[in-house]
Structures are given as structure tokens and as C-alpha cells.
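Engineer: This is the structure alone, sequence omitted:
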């Protein structure tokens, strides 16, 4: 998990808000205990939390929305670098104005608002 440690450090160094590891571990455990398979995330940032979730929960998918241009493109690259395109769908838009008809997965076990 060196990649995630480096990504976490990079985000902190650049003041990019990401979820703390303890919070993510809690979410991962709750999602596993409740047999969750699909999550809608509002606020992708650089893709850290979505990648952590799909990397630690079997058969888990995340659909996520990010407004910031730079962070969106960085998230795309991070997702591709880890070959997680089949598990993470990312939209570049303002979640408040997003057309929900554009959602791909349509049904979600959980909603995760990770917006600063």
C-alpha cells in the first residue's frame, strides 16, 4: 500500500483535503459489515478515498463527482495508474447542478459526501 501512503502524503503536502485513514478504515468496516457493493461519492478530490474503498472491499464500485478541474484530472490519472477504471466512475461537474440521469450505476448502497 506504499502507493496510497505516497498519495496521502502528497495530498497533505499540497493541502488537498482527503479523508483521514482512520475514517476510511471505519467506513470500509461498516460497508463490509453491511454488505455494501456500490457507493455514490460527492467530492472526489484526487480519487484517494474511492481508490481505498474499491481496493479494500471485494466487488465494490464507486461513482463519484468532482468539480475542481485540476483535481478531477489528477483523480483520472490516479485511477488509471491503478487500473481501477472498472470499479470507479468519475464525473466532472458541480454536484449541486449535476444531472442525476447521467449516473451510470443508478442504485447505491450508500451516499458519501466528501466535499470541502
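Structural biologist: Received the coordinates, thanks. Everything numeric in this text was worked out from a predicted model, so none of it was measured. Numbers count the residues shown, from 1 in each chain.
Engineer: contacts and neighbour counts: CA atoms only from here.
Structural biologist: Will do.
Engineer: Please give me every residue in contact with the residue nearest the centre of the chain.
Structural biologist: In the chain, the residue lying closest to the centroid (Cα atoms, centre = their mean) is residue 50, at 2.3 Å. Residue 50 is in contact with 41, 44, 62, 64, 88, counting by Cα atoms under 8 Å, 6 or more residues apart in numbering.
Engineer: element containing it, please.
Structural biologist: helix 48-56 (DSSP states H and E).
Engineer: And the contacts of the following helix or strand past that helix?
Structural biologist: With elements assigned by DSSP H and E, the helix or strand that comes after helix 48-56 is strand 61-66. Here strand 61-66 makes contact (Cα under 8 Å, 6+ apart) with 37-45, 50, 53-54, 72, 87-95, 103-105.
Engineer: hold the first one in mind and look at this next one:
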């Protein structure tokens, strides 16, 4: 698998495909290994790099439902996944994540691990649609939540990033203030928000 991962990293660099960066990867994998999930939902697959990292580091019976808007990236991801030995454990959904979360993903729930790495301005919407699909002790890992440092900075972001920064701040406020959840923000990479669903004591 290491050779396949290196090949994917090279492809991503040469073709400007965003994958979880080296600084954030260690923290990302630590959370996955601690959780050892059985049922995973991934929002934003790109070329399948994080998908396969999750597959390798999860429980032996892991099943992953992943979604990606770009048909071209799905095609590339399928070629890598077919060589990985995990293709029978990964279900790929192609299309808009907001729509897929409301319909197609439901049949694979409940999920004990969710990785969000898609349209940053839609994280709040994703959370609301993901919440009914979670197991009692699920973990939601959201990438890029600090967005180049602008989210926690008093410095005004460039106009083209203003909406994204505003919505990511809304997401962090949501996951830190919603009852029944606890959130830790890791500053590794571009920021990872680790949100854990707390079991009811009733």
C-alpha cells in the first residue's frame, strides 16, 4: 500500500488535487486508529487517498461509503481503489454531497466515523444532514476548518475567502455548542475539528 500511496501523492501534486496534507495526515490517522471505525462516511473523496488511508487503519470489517462530485476524480479513484484490495469494502456515490446525504447515504447508516473534506461553505448543512445518520459514539472529523489561519484570526480575509471563512466559523460554533457533542480543534495542517458524539447518560 505504501507504494500506492506514494503514487497517489505524486499524482495529486502534479494535478493539483487537494488531499490531506502531510502536516495534517499524522493527526488524521491518529484519530482514525483510535476510533478503529466499522462504518465510515466520507464527504469528499477526491482521488480516494483519504478513503484508502481510512480503510487501512480502521477495523478489519470496515465498510466505507464515500461521495465525490467530480466524475473525473471518481474515475481516477476507482482505478486506485481497484488496485488496493479494499474495493469490496468501499461504496462510491457520485454527485452533490448535500443531496446524497439526504437520500443515498441513509441506507448505509449508522456511521461511527465521518470525514468531511468537501465544499467548505457547506459544512453546516452537511452536519445537519449527517447527524441523523450517526451511531451513539460517532466521531466527525472535519478538515481545513482553520482555512489558512483566517478562521481564528482577527485579520480580515481576502474578499474571495470571506464567505468560506464566515461559514467555517459558523460550523465551529455549531459543533462546539450543540448539546451532546464535544469538539477539539487540532491545528495540524489546515486545521482538523474532531467532534465526538457523547452517549446519553439516561
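Structural biologist: Okay, I see it. Since the structure is predicted, the reported quantities are computational estimates derived from the model, not experimental observations.
Engineer: The contacts of residue 50 of structure 1 into TSV, with extra columns for distance to residue 8 of structure 1 and neighbour count?
Structural biologist: Below are the contacts of residue 50 of structure 1 laid out as TSV (distance: Cα to Cα, whole Å; neighbours: other Cα atoms under 10 Å):
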residue	distance to residue 8 of structure 1	neighbour count
41	18	22
44	14	28
62	19	25
64	19	26
88	18	23
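Engineer: Can you find the partner of residue 174 of structure 2 in structure 1?
Structural biologist: The alignment leaves residue 174 of structure 2 without a partner in structure 1, by TM-score structural alignment.
Engineer: for structure 1, what spans make up the strands?
Structural biologist: 38-42, 61-66, 88-92, 110-113 (DSSP state E).
Engineer: quick one, which of the ones you listed is packed in tightest?
Structural biologist: Of all those, strand 61-66 carries the top mean neighbour count, a mean of 25, counting by mean count of other Cα atoms under 10 Å.
Engineer: matching residues in structure 2 for that strand?
Structural biologist: With TM-score structural alignment as the criterion, strand 61-66 of structure 1 aligns to 63-68.
Engineer: Name the single longest strand found in structure 2.
Structural biologist: What stands out as the longest strand in structure 2, according to DSSP E, is strand 134-143.
Engineer: for the next helix or strand after that strand, packing partners?
Structural biologist: As assigned by DSSP H and E, the chain's next helix or strand after strand 134-143 of structure 2 is helix 162-177. When contacts are defined as 3 or more Cα pairs under 8 Å, 6 or more residues apart in numbering; DSSP states H and E, helix 162-177 of structure 2 packs onto helix 123-130, strand 181-186.
Engineer: The same query, at a cut-off of 7 Å, please.
Structural biologist: Applying 3 or more Cα pairs under 7 Å, 6 or more residues apart in numbering; DSSP states H and E, one finds that helix 162-177 of structure 2 contacts strand 181-186.
Engineer: Same question for the strand it packs on: list its buried residues.
Structural biologist: Neighbour counts over strand 181-186 of structure 2 (16 or more other Cα atoms under 10 Å) mark 181, 183, 185, 186 as buried.
Engineer: From residue 119 of structure 2, how far out is the first one?
Structural biologist: Same thing as residue 181 of structure 2. Taking Cα to Cα, to the nearest Å as the measure, residue 181 of structure 2 falls 22 Å from residue 119 of structure 2.
Engineer: ok, now the third one?
Structural biologist: Residue 185 of structure 2 sits 19 Å away from residue 119 of structure 2, going by Cα to Cα.
Engineer: how much space between the closest residue in space to residue 42 of structure 1 that isn't next to it in sequence and residue 60 of structure 1?
Structural biologist: Excluding its sequence neighbours, the residue lying closest to residue 42 of structure 1 (Cα to Cα, 6 or more residues apart in numbering) is residue 113, at 4.7 Å. Applying Cα to Cα, the value for residue 113 of structure 1 to residue 60 of structure 1 is 17 Å.
Engineer: OK, contacts around the residue lying closest to residue 62 of structure 2 once chain neighbours are set aside?
Structural biologist: Leaving aside its sequence neighbours, residue 62 of structure 2 sits nearest to residue 38 (Cα to Cα, 6+ apart; 4.2 Å). Residues in contact with residue 38 of structure 2 (Cα atoms under 7 Å, 6 or more residues apart in numbering) are 58, 59, 61, 62, 63, 112.
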